[in-house]
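Colleague: Kindly return the folded structure for what I paste below:
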Amino acid sequence: MTTSVLLLAAIGAPLALLLACMVPGLRKRMPLLLALAPIPALVAALLADDTPVVLGNAQFALSFAMDEPGAMLLLVAAILWIAAGAYAATGLRGTVNAGSFVVCWLMTLTGCVGVFLAADLVGFYFLLAVLSVGASGLVLQGGTAEALRASAVYLGLALIAEAFLLAGLVMLAMATPDGSLLIRDAAAAIPASPWRDLTLMLLVVGLGMKAGLVPLHFWMPLAYGAAPIPAAAVMSGAVVKASALALIRFLPFDIALPDFGLPLTTIGLFGAFYGVVIGIMQSQPKIVLAYSSVSQMGFLVAVIGMGLANGDASATQAASFYAAHHLLAKGALFLAVGVIATTGRRRLWLMLLPAAILALAIGGLPLTGGALAKLAVKPVLGEGLVELLATLSAIGTTLLMLHFLHRLAASAAPDPSASAPWGIALPWLLMFVAALVVPWTLYLVTGIGTWADVLQPAILWAALWPILIGAGLALGLWRWGRYLPRVPEGDIVVVGQPAMRVIVQWGDALEQMEGVLRQWPVAGLSLLTLILILGGVMFNGH
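Modeller: Below is the predicted model:
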């Protein structure tokens, strides 16, 4: 199969299913196909080369291509979308609003795959907007007042972020020679741009908001907590990584820019610790995981910042690998929340043990993908203060994840003999295996490291002792944690509620939007518009 066929199938499969939702008979069967929609993206990640694909004509064209960061993240994202799609299909059986969930799911999937493959500024921005609208719709599917507010905040912040991002993309286009709109050309032109500083600031602010950087992180606990479990899994795993991938692609790592890199590292590390501190004050497993995502995305941005500060091109591969492991592990742990909630205490350990391995892997448990990820980013972080803070972050992450496991065990089903339905247990176990095996495969195949690197006693001990200290702190938390203050989910947005009224006012509009989307003739028209926009350039492709 040629690269053009693979890339078109990756984006076209979920897009075609969106169109199929307009047919009532097909719409009823659509939940069964959710797990199949990402398979072309998985195949493309494995087989496509870096040959660009251009669709459209001289007046309007979209470019798609597969680079190493995109292939790595598309591969693991497709695995998560497959597993979460199978999980969602089980939960949608017999539900009234399955159709609206499917629409939002497929729209989010289309945007997610498209962003991973977009090679030009216009296509990237358009597909990112599709992703944002679809994801806000997924949050709405929680069906509660909290879900309405969370969706309003998510969409409001997304619009603000995209305004900053659009301005940055315009500055990029203005500075790119020969009028090229390709992302690689735009990134290469940044160092010589007369608007370099302004362009970088706009890009970092816009993408940082979408990545959940503190202090504009509060949408994460609100959205992940309110969304249905499979939606929270793909949002925390795949959707948020689109912003990280954009930072990797847009920022110029071939020149040292400490004036931007070091502040970005500082903000990222602050977020890494902030997420831990607020996370241990939470009691709901999904909210704890959300603050873990705040922490981990902060750490990932710190890695990107150090690469930018030092002009280290290897940071792109290291950051992509770190993001890939987090995508798998965090997506799997969100699915585990639903599995444990339907599992009684007699069978609890069967599901809790895999969750414990993945939770500690995020902290860097030796021989897991988390240990490989931390080993991969170590050269980028360098030695000195940043290295010390990274180690302290690993201790904090372990503490937070053990707190999550404690709260997860407490959420087990009240019936001691209850067992999770196979329709959700099997996807969860698939993700557990993938989170263990895929990072090792990527680590060795991409040349990031070797077996010998990982199995050195000094390396193993360096990964183990922060886990042990974090476990000791967790024992103290379990004993005296009741004395900690309880911070509401969303922390800053709750404390600063008056300042957020403008954003939350989106709730009324979203409530009306939800009602409209439930009316299938109008929803079908919206989908048809989306199909015509993308399909038109496909038919005119060259």
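Colleague: okay, CA-based contacts and neighbour counts for the rest of this
Modeller: Fine.
Colleague: Okay, now stretch 221-231: how far is its last residue from its first?
Modeller: 13 Å (C-alpha to C-alpha, to the nearest Å).
Colleague: List the contacts of it.
Modeller: 84-85, 87-88, 105, 138-142, 144, 146-147, 150-151, 154, 232, 235-236, 286-287, 290-291, 334-335, 337-338, 489-490 (C-alpha atoms under 8 Å, 6 or more residues apart in numbering).
Colleague: ok, now with 7 Å
Modeller: If you take C-alpha atoms under 7 Å, 6 or more residues apart in numbering as the criterion, stretch 221-231 is touched by 84, 87-88, 138-142, 146-147, 150-151, 154, 232, 286-287, 290-291, 334-335, 338, 489-490.
Colleague: ditto for stretch 184-196
Modeller: Leu172, Ala173, Ala175, Thr176, Phe250, Leu251, Pro252.
Colleague: Can I get those residues in a markdown table including neighbour count, distance to Leu430 and secondary structure?
Modeller: Output for the contacts of stretch 184-196, formatted as a markdown table (neighbours: other C-alpha atoms under 10 Å; distance: C-alpha to C-alpha, whole Å; DSSP: H, G, I helix; E, B strand; the rest coil):
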| residue | neighbour count | distance to Leu430 | secondary structure |
| --- | --- | --- | --- |
| Leu172 | 28 | 41 | helix |
| Ala173 | 23 | 42 | helix |
| Ala175 | 24 | 46 | helix |
| Thr176 | 21 | 44 | coil |
| Phe250 | 21 | 33 | helix |
| Leu251 | 25 | 34 | coil |
| Pro252 | 23 | 37 | coil |
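Colleague: now the other sequence, so there's something to compare against:
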Amino acid sequence: MNALLLAATPLAPLLLLAALVVPALRGRALALLWLAPLPGLACAAFGTGEPFMVYARVRLTLALDQPSAMLLGGAALLWCAASVYVRAYIEREAHWRFAAWWLPTMAGSLGVFVAGDLVSFYFVFALASLPAWGLVIHDRTQRAWAAGATYILMTVAGEAALLAGFALLAAFTPDGSLAIADVLSAAAEAPLRDLAIAFVVIGFGLKAGLVPLHVWLPLAHPAAPMPASAVLSGAIIKAGVIGLIRFLPLDVTPAAWGEVLAVIGFVTAFWGVLAGITQQNPKTVLAYSSVSQMGVVAAAIGMGLAAGIGTTPQSAAFYALHHVLAKGALFLAVGVAAATGGRVRWLVIAPAVLLALGFGGLPPAGGWLAKEAVKAELGNGLAATLSALSAAGSTLLMLHFTRRLAAGLAADATARPPPGMLLPWLALAAASVLVPWALFAPAAGGDWASVLTLDALAKAVTPVLAGALAVLALARWEHRLPPVPEGDIIHLARRLLRVASPLGNALARGEALLRRWPVAGLAMLVLTAALGFVMMGR
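Modeller: Coordinates of the predicted model:
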């Protein structure tokens, strides 16, 4: 049963994708999009830690540990809710084209949590990344094409870095095994270990949106349709998080790398807030919030590595689980708000405010428990101070989002959202609170006795109050803030490339080439297949 659930997690979306080829089945397949993530949800709930070996010669395996199970369950819930949302949001004539990109992206996004070896992990990681280009450019506007070009350029760069890191890791495995556990065990004494770690951090850091590799998020998320933005921010960037958790284990990664990751994480956390509060588009604000929150996750992982905390993978995964559900829900809320007016506005605004304050750590929202889960990593010394400031910044940024969300409500007092949009939003909003409460003790090792004390609750509320007061200042002075364009530093990079005209022209030609999906996508998939064949022949 465990083997069936593991295999069905990435295969179910691919089988439904195959059904789209048959015109007679196409209509039914589109109506069943929401069923494709259910095997992944069942795997997260009922799967065991026993690995399933697909190909014994090089130990190609599927496996599930506790951090992966948490993230898989959250991602599957988000994909399910967003798939229901798709039918009401996407125009009927565009359903088939959208589903053709949606399903392979889903397969890769869920598959990264069960891949147990280098080849299968790299393949599903590429599958989670490359087809998402079709989701970004779905609207075919100039903005969407430009965002898609940046997305595919950076995705290919990240895939190349990851391929180099995996090749170095595999090169020092003595028995030819490609199982992640075997590769990492051998890497502990490998002479090029630090170079391999650098490539891995670049590849996964780009996917997770760590500064300065974050620029694709605030470009791609606002350009994509609402359900695509939800899964891009909620689920797909968690491929980077699970990569950092899996490929930077405590017994392999030097403490110095943990310190580096912690610094990058905190810089990312604060940069996301500073850039986000200058934005007016609610989707762009959410994108920068995702940058900030992934910075906190990276900082927690880094501090855990630096301090030698063995429970960090579970804590970081729990924090990221909350982000999957809450951020995915808030992206869906933007679409619901645009179709909602009159007295039913509270169905959008009230839950959105609760989820927004949760990112700052306000009880009883799920974000409060998420922050409590990483207290061992971020609750002492300088890290505690930076974490509290980050929580206040998150509160400021997310309340700024709720103001922009309210401004986007329908002007027509009689406007009502279709049930296919309203119900997934409310269900996912509820899950973002209930799931962390249900898993805090059994999965994250949380201690209810310690977090429910008056002192602990006061400490949790203090940054939220500070962020709420800062909103008042922002409302008065935001017109004086220097504008930060979506993508921030990428615009500076483009100006510098224009100055260095020979290099700039060469890179411009390369970017133009990479805008062509068949070239970029096929190249990376061919590299993936070639890597697999080479390693299988060892």
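Colleague: overall similarity of the pair, as a TM-score.
Modeller: Superposed pair, TM-score by TM-score structural alignment, normalised by the length of structure 2: 0.92. Supporting alignment: 520 aligned residues with a C-alpha RMSD of 2.3 Å.
Colleague: circling back to that earlier point, out of the contacts of stretch 221-231 of structure 1, which are buried?
Modeller: Among the contacts of stretch 221-231 of structure 1, those classed as buried by neighbour count (16 or more other C-alpha atoms under 10 Å) are 84, 87-88, 138-142, 146-147, 150-151, 154, 232, 286-287, 290-291, 334-335, 338, 489-490.
Colleague: residue in structure 1 matching Gly302 of structure 2?
Modeller: Correspondence of Gly302 of structure 2 to structure 1, assessed by TM-score structural alignment: Gly305.
Colleague: count of neighbours near that match?
Modeller: Gly305 of structure 1 has 32 neighbouring residues, counting by other C-alpha atoms under 10 Å.
Colleague: ok, it touching Gly261?
Modeller: Yes. The pair Gly305 of structure 1 and Gly261 qualifies as a contact (C-alpha atoms under 7 Å) at a distance of 4.2 Å.
Colleague: how about Leu109 of structure 1, what's its match in structure 2?
Modeller: Looks like Leu109 of structure 1 aligns to Met106 there (TM-score structural alignment).
Colleague: is it fair to say its match lies in a helix?
Modeller: Yes. Counting by DSSP: H, G, I helix; E, B strand; the rest coil, Met106 of structure 2 is part of a helix.
Colleague: separation between it and Leu17 of structure 2?
Modeller: Taken as C-alpha to C-alpha, the span from Met106 of structure 2 to Leu17 of structure 2 is 10 Å.
Colleague: Is Ile340 of structure 1 in contact with Pro414, as I believe?
Modeller: No. Checked against C-alpha under 7 Å, the pair Ile340 of structure 1 and Pro414 is beyond contact range at 10.8 Å.
Colleague: Average separation of the helix or strand hosting Leu148 of structure 1 from the aligned part of structure 2, please.
Modeller: Per DSSP states H and E, Leu148 of structure 1 falls inside helix 145-175. After superposition onto structure 2, helix 145-175 of structure 1 sits on average 1.0 Å from its aligned residues (mean C-alpha distance after the TM-score superposition for structure 1).
Colleague: Structure 2: matching residues for that helix?
Modeller: The aligned range for helix 145-175 of structure 1 is 142-172, by TM-score structural alignment.
Colleague: For that stretch, list every residue counted as buried.
Modeller: Buried-residue list, stretch 142-172 of structure 2, by 16+ other C-alpha under 10 Å: 143-156, 158-166, 168-172.
Colleague: do the same with stretch 404-421 of structure 2
Modeller: Arg404, Leu405, Ala406, Gly408, Leu409, Ala410, Ala415, Arg416, Pro417, Gly420, Met421.
Colleague: want to try a markdown table for the residues you listed, with secondary structure and distance to Ser450 of structure 2 as columns?
Modeller: Shown next, in a markdown table, are the buried residues of stretch 404-421 of structure 2 (DSSP: H, G, I helix; E, B strand; the rest coil; distance: C-alpha to C-alpha, whole Å):
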| residue | secondary structure | distance to Ser450 of structure 2 |
| --- | --- | --- |
| Arg404 | helix | 36 |
| Leu405 | helix | 35 |
| Ala406 | helix | 36 |
| Gly408 | coil | 40 |
| Leu409 | coil | 40 |
| Ala410 | coil | 44 |
| Ala415 | coil | 46 |
| Arg416 | coil | 43 |
| Pro417 | coil | 42 |
| Gly420 | helix | 40 |
| Met421 | helix | 38 |
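Colleague: Greatest separation within those: which pair is it?
Modeller: Within these, Arg404 and Gly420 form the most distant pair, 23.2 Å apart (C-alpha to C-alpha).
Colleague: residue in structure 1 matching Trp425 of structure 2?
Modeller: Using TM-score structural alignment, Trp425 of structure 2 pairs with Trp428 in structure 1.
Colleague: again, but for Trp257 of structure 2
Modeller: Aligned partner of Trp257 of structure 2 by TM-score structural alignment: Phe260.
Colleague: quick one: contacts for its match?
Modeller: Contacts for Phe260 of structure 1 (C-alpha under 7 Å, 6+ apart) come out as Ala309.
Colleague: is it true that it lies in a helix?
Modeller: Yes. Counting by three-state DSSP, Phe260 of structure 1 falls inside a helix.
Colleague: distance of it from Ala211 of structure 1?
Modeller: 17 Å.
Colleague: before we move on, back to that, let's have the buried residues of stretch 404-421 of structure 2 in a markdown table, adding distance to Ala31 of structure 2.
Modeller: A markdown table is the format used below for the buried residues of stretch 404-421 of structure 2 (distance: C-alpha to C-alpha, whole Å):
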| residue | distance to Ala31 of structure 2 |
| --- | --- |
| Arg404 | 33 |
| Leu405 | 29 |
| Ala406 | 31 |
| Gly408 | 29 |
| Leu409 | 28 |
| Ala410 | 28 |
| Ala415 | 25 |
| Arg416 | 23 |
| Pro417 | 19 |
| Gly420 | 12 |
| Met421 | 15 |
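Colleague: Surely Thr110 of structure 1 and Pro14 touch.
Modeller: Yes. Using C-alpha under 7 Å, Thr110 of structure 1 is in contact with Pro14, at 5.7 Å.
Colleague: would you list every one of the strands in structure 2?
Modeller: For structure 2, the strands defined by DSSP state E cover 52-55, 60-62.
Colleague: Translate Glu387 of structure 1 into the numbering of structure 2.
Modeller: In structure 2, the residue matched to Glu387 of structure 1 (TM-score structural alignment) is Ala384.
Colleague: what's the neighbour count on Pro485 of structure 2?
Modeller: By other C-alpha under 10 Å, 15 other residues sit near Pro485 of structure 2.
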